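> can't give you the sequence, but here's the structure:
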């Protein structure tokens, strides 16, 4: 099943059909990884749902205990987070089975993301020039690390904050919160995956800077606009609580500042390479 990777020279001779055949095997291997992780998640039902998915619905969840301890240390009772007051319910005959399958797939897709991206990168890499391959070294590692960090941030910080607030919000004390299972899992997975994608900002800026579409000067000029957009996004994905919005906003702003540094380094390297090429051309001439 492992098809040999053609060199750059070989790829120049490859037809469109040959490229599709190579791409097909990369997609097949990535799909197999997703299926394997999905089956593993499906079989680990007790851990997947009792410990992982339903963790933020219990009082002993790590995030709630951490916020309570920090609130005690700082003498800030506003940081305290009590157990969300709601009951989960399934209202469809096949609801639990359907959620078991769909949630297992989402978890399998998330776990297989690093390998899937590596397969995509293996298809793209042979078509790059030597200096592009050298400048892109470690792309798979950093994309995977940022994805995992974003996923953990979403699961342990953003999602619990939203779940805790939304489940505790009441129009009237006589109204009980009986949350549908699908709604709860959708909130948890959406928050976690959204943060995982947002944390890819530095790598997105890296590739855009390599293509000459983004410069550090542009990012500095629009820094204030970016901060406003970040605040709006934080307000959308978090409850209308200032503390929660600040907790979510700070890492994203730091990622933006890191992206400016990355764009500056990429621009400096591009300029040095162009100067070296000009000097070599002048020397030859």
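Great, that's in hand. Predicted model only: the values in this text are computed from it and were never measured. Numbering: from 1, shown residues only.

> make it CA atoms for all contacts and neighbour counts henceforth
OK.

> which residues does residue 191 contact?
With contact taken as Cα atoms under 8 Å, 6 or more residues apart in numbering, residue 191 is in contact with 154-155, 158-159, 237.

> Out of those residues, who's the most crowded?
For the contacts of residue 191, the largest neighbour count, defined by other Cα atoms under 10 Å, is 27 neighbours, found at residue 158.

> Now do the contacts for that residue.
191-192, 195, 237-238, 244, 248 are the contacts of residue 158 under Cα under 8 Å, 6+ apart.

> Closest one to residue 208 out of those, please.
residue 195 (20.2 Å; Cα to Cα).

> Tell me where the stretch 151-285 of the chain has helices.
159-168, 181-198, 201-210, 216-221, 223-237, 242-284 (DSSP state H, counting those that start in this stretch).

> Take those and lay them out in JSON lines including distance to residue 111.
Putting those into JSON lines (distance: least, Cα to Cα, whole Å) gives the following:
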{"stretch": "helix 159-168", "distance to residue 111": "18"}
{"stretch": "helix 181-198", "distance to residue 111": "12"}
{"stretch": "helix 201-210", "distance to residue 111": "19"}
{"stretch": "helix 216-221", "distance to residue 111": "32"}
{"stretch": "helix 223-237", "distance to residue 111": "23"}
{"stretch": "helix 242-284", "distance to residue 111": "23"}
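
> do you know which of those helices lies nearest residue 116?
helix 181-198 (14.9 Å).

> buried ones in the closest one?
181-182, 184-185, 188-189, 191-193, 195-196, 198 (16 or more other Cα atoms under 10 Å).

> which one of the helices of the stretch 151-285 of the chain has the most crowded surroundings?
helix 159-168 (a mean of 21; mean count of other Cα atoms under 10 Å).

> helices or strands up against it?
If you count contacts as 3 or more Cα pairs under 8 Å, 6 or more residues apart in numbering; DSSP states H and E, helix 159-168 packs onto helix 181-198.

> contacting residues around residue 202?
Residue 202 touches 255-256, 258-259, 262, counting by Cα under 8 Å, 6+ apart.

> again, only using 10 Å
With contacts defined as Cα atoms under 10 Å, 6 or more residues apart in numbering, residue 202 is in contact with 142-143, 146, 208, 255-263.

> Distance of the nearest residue to residue 83 once chain neighbours are set aside relative to residue 162?
In space, residue 83 comes closest to residue 59 once its chain neighbours are excluded; the distance is 4.4 Å by Cα to Cα, 6 or more residues apart in numbering. Using Cα to Cα, to the nearest Å, residue 59 is found at 15 Å from residue 162.

> Included below, for side-by-side comparison, is a second structure:
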């Protein structure tokens, strides 16, 4: 097969896998849109818990409910379809990878999804309730009635989910940098003091301006950084290129002058 034919066949396979992914996303979107109201109620629990008793969130725009539920359904469908999408991506690139690269790529993909879900779950369980209690505590001091627009709540929630989902990918980034040879686990350990300061800076930007919320992000980031150092060293040892190891073994006595075994 010529290079041109091989390139075309790869494009056809890529198109087919993208179509398969889109079909699953659309099917999941239909299911999620049907249950979008229940999904939105579940995602709004931190808001309901923080609101004063007897009050409910509102929509200030007539079309706000439709667009908000559509966004919720679509993003939920993408998240639910993520394993299938990643499988299609893996099936496309895996034939061109060496065995030691497969040993590294598959754990990297699985861990990235895992840490993404952990970050979103952490934000939903701990950060959002603390943030809205902090906001409403200040609003109550003015004596005004507290009313929350659900559309604005979802925009804020999406930003929080996105921010925490990305920051919880710190171990994955460390593993990738070490595998690419850009840094070493020892260099990551030496940069620990700067990471601690940076974690509190990032927490101050992404969270409400109170000490509790900042610690809720800074401390997990520091722990994730330490976890990333350990995982990077572990995966680097498990996914070494066998050919490189063979070259290192051959670089011993065989690389110099031969050693005579004959007795004088």
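Here it is on my side, so go on. Computed from a predicted model, the values in this text were never measured in an experiment.

> on that earlier part again, am I right that the residue nearest to residue 83 of the first structure is in contact with residue 65?
Yes: because the distance of 7.8 Å satisfies Cα atoms under 10 Å, residue 59 of the first structure is recorded as touching residue 65.

> returning to that earlier point: take the contacts of residue 202 of the first structure and lay them out in JSON lines including distance to residue 49 of the first structure.
Below are the contacts of residue 202 of the first structure laid out as JSON lines (distance: Cα to Cα, whole Å):
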{"residue": "142", "distance to residue 49 of the first structure": "29"}
{"residue": "143", "distance to residue 49 of the first structure": "27"}
{"residue": "146", "distance to residue 49 of the first structure": "25"}
{"residue": "208", "distance to residue 49 of the first structure": "39"}
{"residue": "255", "distance to residue 49 of the first structure": "31"}
{"residue": "256", "distance to residue 49 of the first structure": "34"}
{"residue": "257", "distance to residue 49 of the first structure": "37"}
{"residue": "258", "distance to residue 49 of the first structure": "36"}
{"residue": "259", "distance to residue 49 of the first structure": "36"}
{"residue": "260", "distance to residue 49 of the first structure": "39"}
{"residue": "261", "distance to residue 49 of the first structure": "40"}
{"residue": "262", "distance to residue 49 of the first structure": "39"}
{"residue": "263", "distance to residue 49 of the first structure": "41"}
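
> So which residue is dead centre in the first structure?
residue 196 (1.6 Å; Cα atoms, centre = their mean).

> That one contacts residue 252, doesn't it?
No: with contacts counted by Cα under 10 Å, residue 196 of the first structure stays clear of residue 252, the gap being 11.2 Å.

> hey, what's in contact with both of the two?
Shared contacts of residue 196 of the first structure and residue 252, counting by Cα under 10 Å, 6+ apart, come down to residue 150.

> Need the counterpart of residue 38 of the second structure in the first structure.
Alignment note: residue 38 of the second structure maps to residue 47 in the first structure; criterion TM-score structural alignment.

> Tell me, how many residues neighbour its match?
With other Cα under 10 Å as criterion, residue 47 of the first structure counts 14.

> quick one: it from residue 117 of the first structure, how far?
26 Å.

> just curious, which of the contacts of residue 158 of the first structure is nearest to residue 224 of the first structure?
Looking across the contacts of residue 158 of the first structure and measuring by Cα to Cα, the closest to residue 224 of the first structure is residue 248, at 17.2 Å.

> which residue lines up with the closest one in the second structure?
Using TM-score structural alignment, residue 248 of the first structure lines up with residue 217 in the second structure.

> Residue 192 of the first structure too?
In the second structure, residue 192 of the first structure lands on residue 161 (TM-score structural alignment).

> ok, its match touching residue 79?
No: using Cα under 10 Å, residue 161 of the second structure is not in contact with residue 79, being 12.0 Å away.

> what residues are shared contacts of these two?
The contact lists of residue 161 of the second structure and residue 79 share 116-117, where a contact means Cα under 10 Å, 6+ apart.

> What segments of the stretch 1-150 of the first structure are helices?
8-13, 16-43, 45, 62-74, 95-111, 113-124, 130-135, 139-153.

> quick one: the nearest residue to the residue nearest to the centre of the first structure once chain neighbours are set aside from residue 234 of the first structure, how far?
Of all residues not flanking residue 196 of the first structure in the chain, residue 150 sits nearest, at 3.8 Å (Cα to Cα, 6+ apart). With the distance defined as Cα to Cα, residue 150 of the first structure ends up 14 Å from residue 234 of the first structure.

> repeat for residue 249 of the first structure
6 Å.

> Likewise for residue 179 of the first structure?
For residue 179 of the first structure relative to residue 234 of the first structure (Cα to Cα), the value is 23 Å.

> Give the burial count for residue 118 of the second structure, as a bare number.
Neighbour tally, residue 118 of the second structure, other Cα under 10 Å: 16.

> got it, and the one 4 residues further on?
Counted with other Cα under 10 Å, residues neighbouring residue 122 of the second structure total 19.

> now residue 17 of the first structure
Neighbour number of residue 17 of the first structure under other Cα under 10 Å is 9.

> who's in contact with it?
Neighbours of residue 17 of the first structure in contact, by Cα under 10 Å, 6+ apart: residue 23.

> can you tell me which residues contact residue 15 of the first structure?
residue 21.

> What does it correspond to in the second structure?
Aligned partner of residue 15 of the first structure by TM-score structural alignment: residue 6.

> can you tell me how far that match sits from residue 144 of the second structure?
Distance from residue 6 of the second structure to residue 144 of the second structure, by Cα to Cα: 68 Å.

> cool, residue 25 of the second structure as well?
In terms of Cα to Cα, residue 25 of the second structure sits 43 Å off from residue 144 of the second structure.

> And these two? Which one has more around it.
residue 25 (23 against 8).

> So what does that one match up with in the first structure?
In the first structure, residue 25 of the second structure lands on residue 34 (TM-score structural alignment).
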